[in-house]
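[1] Structure here, sequence nowhere to be found:
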């Protein structure tokens, strides 16, 4: 930039000096020409006073006039020319044969009485200023003065002008460079600041000159622009962070694609839901069957420009997704929200199964009760037969009572968030009470029950709930056992957790039944369960009790070898023990 400005100033200096020289040269040349013309006019006027000798001896008269002028210090050439243009006498040459009638000064003298011209003489080959005057219509008296003096002055003037231009260029360069450097310093600072800003550094500012000139105004405007841009980008980043946090915190997947079907953005939930851990921005949705289904939906929405809501299957048979897609940016891209409705579908299925199971469980005893009543109404029944039907009625009514009681217990457990009746309680004492309560049932089925529980093992539970948990587990271990079998209960602390195991040597559970074992009304062997009077809710109640008090339950089983149910409950803390 400095070189350009120095060069520009030099060009301006050259042009300025050249124009000044030309004007000055024209003025000097005009002044010299005027002065020479005035001198020639004076010579012509004096020479024309006495023309009597022109006809007698024109060459001698011309030579005499020339010598007289030369003595007076004037180098003026005198020519006497006839009206026909022939040179009759010339002070510089003895004989000139060339006709001068068509010389510019002669032609001009014919018209106006006196004429002038500047040219190089064809006879002497020197540059002259010619002045001609017509005398008595017979002669032309011409005076010529060499322009050597004027040409010398003009050459000196041109030399001086060249030197002045050169000096002016040097002065302009030396004076311009510091001035340009100082002038361009704010612009360089603005350029550096703009480069920093282009790299993302919006904290850069430029110093503002105290002078209220254009550069200072530009610097202030630049700083204001940077502050505004920094605030806008900060707000944009803040909003982007909020949006990113919102998208990443969503339980649904959010996915956007462009008109060609390539990914514009997505949240992490999309990778989890659609099982595509390697999905990246700008990828095409073709790496799996699920992604292809989503891509088809988005492509249809992009073409139609209308929103769409559709259900698709996931990677596994249990997975179900809802894809809601809508065009954005005038159809240039499509946004999709992917929701996992697998749990909802499972809950709907469980509800349907629950209704069916409840209906079935209620229908069987009610059918038996109604049949018994109908038979009792008929006449001719002896006392023994009536007693049998009364026993059937009592048994089915008790079965209904147990079913309703278990359903009420399960409903209460599901609605409870915490149990205010919870207190530190001994696991050993609770297990002992449950074993004693079921001793007659165990003896009836020829099952021996043993327990080995750490006496110091305390958990924070409601006594009734904990006893209900162990009673259900031990009762199942007894009823689904072989005659002569065995049930063993053990309990010990493990890392702040009470681990209680109920082991039996019964019929065992097939692996395909274990995942659904704790569902309501789920039975491994429905006929055997009804035969021994089970409601199908015992294990579901056990699991809800364990979860209510911060624990869990698991099962390990082998068909024909027995099962092991493991209950884990948090140990009662010192705080709970102190309150007790």
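    Arrived safely. Keep in mind it's a predicted model, so treat the numbers as computed, not measured.
[2] C-alpha only now, for contacts and for neighbours.
    Fine.
[3] Buried by neighbour count: which residues of stretch 438-457 qualify?
    Of the residues in stretch 438-457, 438-439, 442, 445-449, 451, 453-454, 457 count as buried by neighbour count, 16 or more other CA atoms under 10 Å.
[4] Just put these in a markdown table and tack on distance to residue 245.
    Below are the buried residues of stretch 438-457 laid out as a markdown table (distance: CA to CA, whole Å):
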| residue | distance to residue 245 |
| --- | --- |
| 438 | 56 |
| 439 | 59 |
| 442 | 59 |
| 445 | 61 |
| 446 | 63 |
| 447 | 60 |
| 448 | 60 |
| 449 | 57 |
| 451 | 53 |
| 453 | 50 |
| 454 | 49 |
| 457 | 45 |
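[5] Second structure for comparison follows:
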């Protein structure tokens, strides 16, 4: 009897211990799950939470399901993080200024392009009311209308001197939060595109058309007037000869103007059909000076060519000759009687710099940056008197730029001018020190 009781007690004890162990294992397993999930939730996408301490088949099955779920979540987090990084990179590299305004009118996002347009650091404006950045009443009101009523808006405005932008305000509808009622909720996206360069080009085109009309009108009017006088029966032979000479000169001027316009149009449309090859600039300068010598003699101006060394460059020979001719002719026209025009060169490792220096009247500083514009003249009457079209320096500039070079002028009023341009050379020198050649 006693033995039976002992055996029964032992059995109950074993069952109790087994149940206790199983219960404890289950609690430990659940605790492991909770700790793993918490670690996973707080770790972000950098570390993987895994349930590995499993014993029974039931625990292994549960752990497998949870591990797979966490793997899936981790992949989603990684994908979203990568997409966020890509979108941030796109936003920051856009040339369009972007400002995102929340429903309460505060700036939530702003890219670098917008920062440069509005001249406000991004860190200073995030979280502030859009009126602290948008000082234009019309634009600020458009943002408010987008937030309140979902109204789109677009316009063009000058944010400041020299900066014209095309602006769009786009409302973005959001799901209304619980208890907000039937009213639609909006955020707003502000897009700003810098169109300053396009407006400057349009203005230049408008000025170009006006200048061409004016430049053509002058010779046409002169030709028409003198021709009508001759047709009316002018008998004086001397007057007839004088009028015919004027008609001839004005027709040549008009022909030159049309030719220069066509040349400039070709150059601006691309490379102007230029054919590049090895060119010796020493020969180009010498040939140009020979051509221009009669004009220099008539103007009683001495042209000195000091370029004697071979300077081989990569370029279009006839067009480079035109650059030299234009610069030397321009120098002669603005140099008084007895003056001197000197052509010299500086040779560098990678380029040749040709100078055309004169002892003429010089150019005021405020005009120096504009002398290469089409039809721009410092002295209009003097330019027309010399027969210039107002396009010579513009043509020279485009030819040099087509060669990948630079062109400029250094001048002081009363002390003369030094026009120069550069062309890439083929044969280098051992140092960067310029040599006059």
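    In hand now; what should we look at? Model, not experiment: these values are computed from the prediction.
[6] What does the superposition give as a TM-score?
    The TM-score (TM-score structural alignment, normalised by the length of the second structure) is 0.85; 404 aligned residues with a CA RMSD of 2.7 Å.
[7] for the buried residues of stretch 438-457 of the first structure, which one is nearest residue 295 of the first structure?
    Using CA to CA, residue 457 is the member of these that lies nearest residue 295 of the first structure, at 57.8 Å.
[8] Correct me if wrong: that closest one contacts residue 496.
    No: assessed by CA atoms under 8 Å, residue 457 of the first structure is found out of contact with residue 496, at 10.3 Å.
[9] which residues are common contacts for the two?
    Residues touching both residue 457 of the first structure and residue 496 by CA atoms under 8 Å, 6 or more residues apart in numbering: residue 571.
[10] so is the alignment partner in the second structure of residue 520 of the first structure in a helix, a strand, or just coil?
    The equivalent of residue 520 of the first structure in the second structure is residue 374 (alignment by TM-score structural alignment). Per DSSP: H, G, I helix; E, B strand; the rest coil, the local secondary structure of residue 374 of the second structure is coil.
[11] what's the answer for residue 140 of the first structure, then?
    Classified using three-state DSSP, residue 140 of the first structure is strand.
[12] Touching, it and residue 133? I think so.
    Yes: using CA under 8 Å, residue 140 of the first structure is in contact with residue 133, at 5.5 Å.
[13] which residues touch stretch 38-53 of the second structure?
    Under the criterion CA under 8 Å, 6+ apart, residues 29, 32-33, 36-37, 63, 66-67, 70-71, 74, 77-78 lie in contact with stretch 38-53 of the second structure.
[14] show me what contacts the match of residue 520 of the first structure?
    With contact taken as CA under 8 Å, 6+ apart, residue 374 of the second structure is in contact with 208, 390-391, 393-394.
[15] For the residues you listed, which PyMOL command selects only the ones that are buried?
    To isolate the buried members of the contacts of residue 374 of the second structure in PyMOL, using 16+ other CA under 10 Å:
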select buried, resi 390+391+393+394
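[16] Identify the farthest-apart pair in the contacts of residue 374 of the second structure.
    Distances among those were taken as CA to CA; the most separated pair is 208 and 393, at 15.0 Å.
[17] Roughly how far does the aligned partner of residue 391 of the second structure in the first structure sit from residue 251 of the first structure?
    Alignment note (TM-score structural alignment): residue 391 of the second structure maps to residue 537 of the first structure. Distance, residue 537 of the first structure to residue 251 of the first structure, using CA to CA, to the nearest Å: 32 Å.
[18] Which helix or strand contains residue 435 of the first structure?
    helix 427-437 (DSSP states H and E).
[19] Which part of the second structure matches that helix?
    Mapped onto the second structure using TM-score structural alignment, helix 427-437 of the first structure covers residues 281-291.
[20] and that stretch, how far from the first structure on average?
    Compared with the first structure after fitting, stretch 281-291 of the second structure has a mean deviation of 1.2 Å; criterion: mean CA distance after the TM-score superposition for the first structure.
[21] With distance to residue 159 of the second structure and secondary structure as added columns, please give the contacts of residue 374 of the second structure in JSON lines.
    Converted to JSON lines, these look like this (distance: CA to CA, whole Å; DSSP: H, G, I helix; E, B strand; the rest coil):
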{"residue": "208", "distance to residue 159 of the second structure": "27", "secondary structure": "helix"}
{"residue": "390", "distance to residue 159 of the second structure": "34", "secondary structure": "coil"}
{"residue": "391", "distance to residue 159 of the second structure": "34", "secondary structure": "coil"}
{"residue": "393", "distance to residue 159 of the second structure": "34", "secondary structure": "helix"}
{"residue": "394", "distance to residue 159 of the second structure": "31", "secondary structure": "helix"}
